[in-house]
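Peer 1: Next come a sequence and a model predicted from it.
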Amino acid sequence: MKASEIRSKDAAELGKELESLLRAQFSLRMQRATQQLSNTSQLKKVRRDIARVRTIMAENAGK
């Protein structure tokens, strides 16, 4: 997900997006722990998307 896509969303949508990303991260961690995750690069992508969303949320809170 690109930062420009995230910036176009309002606070409620960002909250929902963050929640879904955190759920996805948990699911991926459980798959990795049970040796079911074949593409481990997904973890890195989700982690970075979470960081992007949180950064945009912090920027919007400062305005």
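Peer 2: Yes, it's here.

Peer 1: For the rest of this, base every contact and every neighbour count on C-alpha atoms.
Peer 2: Fine.

Peer 1: and the residue nearest the centre of the chain, what helix or strand is that in?
Peer 2: For the chain, the residue nearest the mean C-alpha position is residue 50 (2.9 Å; CA atoms, centre = their mean). Residue 50 belongs to helix 41-62 when elements are defined using DSSP states H and E.

Peer 1: Show me which parts of that helix are buried, residue by residue.
Peer 2: Residues of helix 41-62 classed as buried by neighbour count (16 or more other CA atoms under 10 Å): 43, 46, 49-50, 52-53, 56-57.

Peer 1: take a look at this one as well, against the first:
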Amino acid sequence: MHWTRLQKAALGFNLFLGLIILLLGLTRLISVDTTVTGILIVVLLSIVGLVRGKFWGL
């Protein structure tokens, strides 16, 4: 699979965002429910971005 620059940037941003959410959850600055929800949203956005880029050629 050929990765476009947009896909790489989006995946990098999502991983960075997920890491921030995870660190906030581990330090108890946000609740466990918020951490889990945030991680799930980041994972879903990553999957949608990759599939969309693969099938739509973005």
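Peer 2: That came through fine. Note that the structure is predicted; figures quoted are calculated from it, not measured.

Peer 1: circling back to that earlier point, show me what contacts the equivalent of the residue nearest to the centre of structure 1 over in structure 2?
Peer 2: Under the alignment (TM-score structural alignment), residue 50 of structure 1 pairs with residue 46 in structure 2. Taking CA atoms under 8 Å, 6 or more residues apart in numbering, we find residue 46 of structure 2 in contact with 10-11, 14.

Peer 1: likewise residue 45 of structure 2?
Peer 2: Going by CA under 8 Å, 6+ apart, the list of residues near residue 45 of structure 2 reads residue 14.

Peer 1: Would you quantify the distance from it to residue 28 of structure 2?
Peer 2: Using CA to CA, to the nearest Å, residue 45 of structure 2 is found at 24 Å from residue 28 of structure 2.

Peer 1: Residue 11 of structure 2 too?
Peer 2: 26 Å.

Peer 1: Next: residue 48 of structure 2.
Peer 2: Distance from residue 48 of structure 2 to residue 28 of structure 2, by CA to CA: 29 Å.

Peer 1: go on, residue 36 of structure 2?
Peer 2: 13 Å.

Peer 1: now do residue 40 of structure 2
Peer 2: When residue 40 of structure 2 is compared with residue 28 of structure 2 (using CA to CA), they lie 18 Å apart.

Peer 1: Tell me the counterpart of residue 10 of structure 2 in structure 1.
Peer 2: In structure 1, residue 10 of structure 2 lands on residue 17 (TM-score structural alignment).
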